[in-house]
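Enquirer: Just need the structure, nothing else, for what follows:
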Amino acid sequence: MSRDLVEAARAARLKAHAPYSKFLVGAAMRDEKGRIFGGCNIENASYPQGWCAEPSAISALIMGGGTKVTEVAVIGAGEGLVTPCGGCRQKIREFAAPDVKIHICGEDGTIRRTFTLEELLPVSFGPDHLK
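Expert: Modelled structure (predicted):
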């Protein structure tokens, strides 16, 4: 388990802009060079124009020169597991292989469960289909 990845997601969560829902989410992604990029959810008064934490982290990774997601951590509050939504799962799929691990964490940084992308998005459509 990657404490550095989880801590980056935890730090990103604290920067979330969630004035409407008050539901802060942080994500962090490791690229193919081992670098970590964080992202947070950013709400907008004009729903659904906000961003989830996961695409925010993907954007940072791409802007940082990364091309692949090799590991993910997502942190949210509450008793339930805060997993990436369906759209975010597909966005992760664009840059990650089906066996990439996605750590779902509580707000204290404890990893509650780890899934592979394939478990969260089975029989997915991805870039390999267009080659």
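Enquirer: all contacts plus neighbour counts: C-alpha atoms, from now on.
Expert: OK.
Enquirer: The top strand by length along the chain packs against which elements?
Expert: The longest strand of the chain (DSSP state E) is strand 96-105. Secondary-structure packing of strand 96-105 (3 or more Cα pairs under 8 Å, 6 or more residues apart in numbering; DSSP states H and E): strand 69-75, strand 111-116, helix 117-120.
Enquirer: swap the cut-off to 10 Å and go again
Expert: helix 3-13, strand 26-31, strand 69-75, helix 86-95, strand 111-116, helix 117-120 (3 or more Cα pairs under 10 Å, 6 or more residues apart in numbering; DSSP states H and E).
Enquirer: Tabulate the ones you listed (TSV), appending distance to residue 53 and mean neighbour count.
Expert: As requested, the helices and strands packed on strand 96-105 are exported to TSV (distance: least, Cα to Cα, whole Å; neighbours: other Cα atoms under 10 Å):
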stretch	distance to residue 53	mean neighbour count
helix 3-13	8	23
strand 26-31	5	29
strand 69-75	8	28
helix 86-95	9	18
strand 111-116	17	15
helix 117-120	16	17
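Enquirer: Please give the structure of this sequence too, so both can be compared:
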Amino acid sequence: MSHDLFEAARAAMEKAHAPYSRFPVGAAIRTTDGRIYAGANMEVASYPEGWCAETTALGHYLMDGGGEIAEVAVVAEKMARITPCGGCRQRLAEFGRPETRLHLCDDAGIVETTTLGALLPHGFSGETLK
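Expert: Below is the predicted model:
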């Protein structure tokens, strides 16, 4: 079932705008009710400003009402098993749970599955700010 999430991430990666880094990345999020939101990294002339693939996917997810995140897939054209950057780890943790599955991919599919909690064991929680 997770292969379709990888396919959505890979299709998004094909739409990346990465003229400065030349490092396209795609990400896809699946909610527990089965909706999939994908995104690609987008660079701008004031590089390294821009936004990551996970951030783009989260934007689509939030604009459609959000929900509980079941799993995430990330793929990069030039790096197998890419993980989200530090900022995106926190962004995903904000909307996911420690047990949310995170699929690390190469160009053929998922090569490793971990969790958001394993990737960011001591992330900030919005609860601590209340």
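Enquirer: Can I get the helices and strands packed on strand 96-105 of the first structure in a markdown table including distance to residue 37 of the first structure?
Expert: Output for those, formatted as a markdown table (distance: least, Cα to Cα, whole Å):
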| stretch | distance to residue 37 of the first structure |
| --- | --- |
| helix 3-13 | 8 |
| strand 26-31 | 5 |
| strand 69-75 | 10 |
| helix 86-95 | 13 |
| strand 111-116 | 18 |
| helix 117-120 | 18 |
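Enquirer: Please identify which of the ones you listed is closest to residue 128 of the first structure.
Expert: Of all these, the one in closest proximity to residue 128 of the first structure, counting by Cα to Cα, is helix 86-95 (9.2 Å).
Enquirer: Report the central residue of the second structure.
Expert: residue 54 (3.3 Å; Cα atoms, centre = their mean).
Enquirer: what sits against it?
Expert: 9, 25-29, 37-41, 72-74, 84-85, 87-89, 91-92 (Cα atoms under 10 Å, 6 or more residues apart in numbering).
Enquirer: hang on, the earlier thing: to residue 130 of the first structure, which of the helices and strands packed on strand 96-105 of the first structure lies closest?
Expert: Using Cα to Cα, the nearest of those to residue 130 of the first structure is helix 86-95, at 11.4 Å.
Enquirer: what's the mean distance for that closest one versus the second structure?
Expert: Mean deviation of helix 86-95 of the first structure relative to the second structure after superposition (mean Cα distance after the TM-score superposition for the first structure): 0.4 Å.
Enquirer: Does that helix pack against any helices or strands, and if so which?
Expert: Helix 86-95 of the first structure packs on helix 53-63, strand 69-75, strand 96-105, helix 117-120, going by 3+ Cα pairs under 10 Å, 6+ apart.
Enquirer: returning to what we had before: of all the helices and strands packed on strand 96-105 of the first structure, which one is nearest residue 126 of the first structure?
Expert: Here helix 86-95 is closest among these (Cα to Cα), at 5.9 Å.
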